[in-house]
Structure formats: C-alpha cells, structure tokens
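Chemist: how does the following fold in three dimensions:
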Amino acid sequence: MRGLFPPIALASTSPRRQALLAQIGVEFKRLDIKVDESPQPAERPTSYVYRLALAKARAGWGQQPPRGRLPVLGADTAVVVENEILGKPADRAQAGVMLTRLSGRSHQVLTAVALTNGDEAQYRLSVSTVTFKRLTKDECEAYLASGEGLDKAGAYAIQGWAALFISRLEGSYSGVMGLPLYETGELLGNLQERKK
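Modeler: The predicted model follows:
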C-alpha cells in the first residue's frame, strides 16, 4: 500500500514501531529522540501516554532542519495495573516484580500516538485489555533469563515469548506492540486529506 500515506518522520528507534510502519507501507525516516519518561505526580495513565507521545513528536519536529521538515509521529505505551503505570523495568529484579503483578490477571495497555507538523498536533489512543495466565516460577525465571522484556513497558513483549502467557486479548495487537495501526492510519489519512 505504498503511496497511500505521505512520508513522515518517526520519533522512535523502536524496531517494533519501525516494522509496523513498514507493514502498512509508510515511508519514514527514523529520529533518535530522548525525552524524560518519568510520570508526573498524580498523573493519570491516559494523560501520561498522551503527554509523552506529543513530547516525542515535538522533539522530533525540533530535531529536523527547518527546510524539508516532515510531519513527525510520536508514540508511547504504558502497561497499567490498578491505575498504576508499569514502565520499562530498571533491571531484572524489577522485571520479575512486574511479571508477578501481571500473573493470573488482566491489565490494560494504553498506546497514544501523536502526529505534528509543527503548527498543530493530532492524537489518538488505543486501549487494550490483556489477560495473563498464572505464571509458574520456572516460566518467570526462563522469561527473565531471555532478557526479552527488559526494555519493554510492563517487562514483556506480546510479539515474543510472552505470547505464551497471554490467554486473552481485547483490543489492538499492534497497540500492545507499541504502535496501534488503526489509529496511526487515521492520523496519516487525515494528514493526506489536508495535503489535497
């Protein structure tokens, strides 16, 4: 479906987000963006992912030279248990605590996407509910040893071995991976319409 959407810049180095954009035929350049991902005091999970997606998109806009700037897409994902944000684990021990919290229960995965052209920004939100089976100690240890979840929100990757733990998914598989394609397509489609 190349040519359906205009070229953009992606404010992310995530291989998963890059693969998902490529899957729907979007031409993009990758921008290495650093933003503080710490939640603010009493910040709600929805506000958190919206704020970070926009911060990444705006940082990407500012990183490009003024001539030839492309619209910038930013995204942020949070795993939420009992209204608490589980970000990326700092280390293996914290990843183990997160997996224990997710074991045998449902949690939400929120992914916000923001698209900016400098003057304005548009947003979309994907909310999914993921249910984990009850994990055994051996399963947790084997998964932690794999290192797969150490750089992922909630300490797991749905597209990897953690798929073995997921008994139910309601919502967007690509959203849980980190870039909800339906919502992203809406934003890019709006951008295409404005260019006509």
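Chemist: contacts, neighbours, all on C-alpha from now
Modeler: Noted.
Chemist: now the strands for the protein?
Modeler: Along the chain, counting by DSSP state E, strands occupy 8-10, 28-30, 72-81, 84-86, 106-116, 121-132, 166-170.
Chemist: can you lay out those strands as CSV showing distance to residue 65?
Modeler: Below are the strands of the chain laid out as CSV (distance: least, Cα to Cα, whole Å):
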stretch, distance to residue 65
strand 8-10, 12
strand 28-30, 13
strand 72-81, 13
strand 84-86, 35
strand 106-116, 15
strand 121-132, 19
strand 166-170, 41
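Chemist: quick one: closest of those strands to residue 188.
Modeler: strand 106-116 (8.0 Å; Cα to Cα).
Chemist: and the angle from that closest one to strand 72-81?
Modeler: Angle of strand 106-116 versus strand 72-81, following axes from the mean of the first three to the mean of the last three Cα atoms, to 10 degrees, is 160 degrees.
Chemist: so which bits of the lengthiest helix in the chain are buried?
Modeler: Determined from DSSP state H, the single longest helix within the chain is helix 45-63. Neighbour counts over helix 45-63 (16 or more other Cα atoms under 10 Å) mark 45-46, 48-61 as buried.
Chemist: just name the closest of those residues to residue 121, please.
Modeler: For the buried residues of helix 45-63, the nearest to residue 121 is residue 54 (7.7 Å; Cα to Cα).
Chemist: thinking again about what came up before, can you lay out the strands of the chain as a markdown table showing mean neighbour count and distance to residue 151?
Modeler: Below are the strands of the chain laid out as a markdown table (neighbours: other Cα atoms under 10 Å; distance: least, Cα to Cα, whole Å):
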| stretch | mean neighbour count | distance to residue 151 |
| --- | --- | --- |
| strand 8-10 | 24 | 19 |
| strand 28-30 | 16 | 19 |
| strand 72-81 | 27 | 12 |
| strand 84-86 | 19 | 12 |
| strand 106-116 | 26 | 16 |
| strand 121-132 | 19 | 19 |
| strand 166-170 | 14 | 19 |
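Chemist: one more sequence to fold, the one below, so I can look at both together:
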Amino acid sequence: MKQPQLVLASASPRRRELLAQIGLNFLVQTADIEETPLPGESAEALVKRLAKEKAEAVWISRGVSHTPSLPVLGSDTLGILDGELLVKPADFEDARRMLRKMSGQRHEILTAVALTGAGGTQVIVNRSVVKFRALTDAEILAYWQTGEPQDKAGAYAIQGYGAVFIEQLEGSYSGVMGLPLFETAQLLQAAGIIIF
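Modeler: As a prediction, the model looks like this:
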C-alpha cells in the first residue's frame, strides 16, 4: 500500500469516496472552524474562505510534528437560489422550504477546493447549475423520511435518492457532490502529487 499523499480536511464520506475514486491514498483530519458568513460576504467569497480556512487550520494543527508535511486539501460547498444560501437544513420545515423553492427551478452549486502546503494555499471554485423537476409535498416528506437530506447543503444529495429530482445538470457531478475532481486534480498535479 502506498504512503499517504495528502490530508483531507473533511469528515464527509462523499469527499473520501471521490478521492479514493481517483486512486489517492490520504489521511483524514477535520477542522473546527466558524462557518457563519461575514457581513456583505458573497457566496463565492464565503465558499473560498471556508475551504481555505479548513485546509489551513489542519495544516497548522499538524505543525512540525508530522514529517514530511503532507499537503492538506479543504473543500466547501454551497447552493444558491435567488440570492439565498442553500445550507444544511435546521429541521424538516427548513428542508421543505428549500426543496419547495428549488422545485421546478434552477439553482447554482459552488464548491471551492483549497490545497495548503509549504508554499502557501491555492483555491479553485467550481460552479454548476442544477435544475429540479417539480416536486410534490408528499415527495418532499417521503424524501425527508429517508434521512438523506438532513445533513446536506440544499437538503438533497445528488448521489443518493435526490438524484430523481434532477432534471438537468450543467457542470460537475462531483462538484455538486462536494469535491470537483477536475479542479482537485489540477491543484494536486500542480503540487506534484501523482493522481494515478
């Protein structure tokens, strides 16, 4: 088994699956950062800042005790519809409100990827557009009861049951999942990390 090539600053099982999909061996270490938007902060600035802060927090916490120092990959995903951030729902009513709003509409998913190493931090943002078909209240309730939407930005998972709601996708499937592999590979290759 090859040695770890990087550290993933995320507890997301989806991000772990995506990195494993492209043959990377990695460690996982989460970062506890404040995710509240700053006053007047745009969605793009927010998602970039959060990805960067996650990667840098893990890089700093690992310090000099880990040699050689592995680069740290951080990522963050946000949905946007009519200027509203589509974050993880607080409860069923919040999820129902978001899913009703997305019903029959297009929304944007922004996922930022940050790679921190000895040379600093590089950040790339992926933008995708998702169009939902019209949803009924009964479908929304049944979907909530699967448990899937409860910890997902925008209250749905493209890789799960939520896929049946998606009429059209413009952009990156892996980006909507939470880690755009094209952009991730660009950052890793620029840092000298062999993908496969």
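Chemist: coming back round to it: identify whichever of the strands of structure 1 lies nearest to residue 195 of structure 1.
Modeler: Distance to residue 195 of structure 1, taken as Cα to Cα, is lowest for strand 8-10 among the strands of structure 1, at 12.9 Å.
Chemist: and that closest one, how far from structure 2 on average?
Modeler: Here the mean offset of strand 8-10 of structure 1 against structure 2 after fitting is 0.3 Å, by mean Cα distance after the TM-score superposition for structure 1.
Chemist: mind checking how far that strand is from the chain centre?
Modeler: The chain centre lies 15 Å from the centre of strand 8-10 of structure 1; the measure is Cα atoms, centre = their mean, to the nearest Å.
Chemist: stretch 89-100 of structure 1 too?
Modeler: Distance, centroid of stretch 89-100 of structure 1 to centroid of chain: 19 Å (Cα atoms, centre = their mean).
Chemist: so which of the strands of structure 1 gets nearest residue 146 of structure 1?
Modeler: Nearest of the strands of structure 1 (Cα to Cα): strand 166-170, 17.3 Å.
Chemist: mean deviation, that closest one versus structure 2?
Modeler: Following the fit onto structure 2, the mean deviation recorded for strand 166-170 of structure 1 is 0.2 Å by mean Cα distance after the TM-score superposition for structure 1.
Chemist: what does that strand contact?
Modeler: If you take Cα atoms under 8 Å, 6 or more residues apart in numbering as the criterion, strand 166-170 of structure 1 is touched by 128, 129, 130, 131, 132, 133, 158.
Chemist: repeat the analysis, applying 6 Å as the threshold.
Modeler: 128, 129, 130, 131, 132, 133 (Cα atoms under 6 Å, 6 or more residues apart in numbering).
Chemist: what do you get for stretch 126-135 of structure 2?
Modeler: 103-111, 165-172.
Chemist: now do 7 Å
Modeler: The contact list for stretch 126-135 of structure 2 (Cα atoms under 7 Å, 6 or more residues apart in numbering) reads 102-112, 165-172, 175-176, 180.
Chemist: now residue 54 of structure 1, nearest residue through space, not along the chain?
Modeler: Nearest in space to residue 54 of structure 1, with sequence neighbours left out and distances taken as Cα to Cα, 6 or more residues apart in numbering, is residue 114 at 5.3 Å.
Chemist: kindly report the same for residue 141 of structure 1.
Modeler: In space, and not counting its chain neighbours, residue 141 of structure 1 is closest to residue 96: 8.0 Å by Cα to Cα, 6+ apart.
Chemist: how about the one you found, what's its match in structure 2?
Modeler: Using TM-score structural alignment, the partner of residue 96 of structure 1 in structure 2 is residue 96.
Chemist: wait, doesn't its match sit right on residue 140?
Modeler: Yes: at 6.4 Å, residue 96 of structure 2 and residue 140 qualify as touching, with contact defined as Cα atoms under 7 Å.
Chemist: so how far is residue 73 of structure 1 from residue 21 of structure 1?
Modeler: Here residue 21 of structure 1 is placed at a distance of 10 Å from residue 73 of structure 1 (Cα to Cα, to the nearest Å).
Chemist: which neighbours do the two have in common?
Modeler: Here residue 21 of structure 1 and residue 73 share no contacting residue, scored by Cα under 7 Å, 6+ apart.
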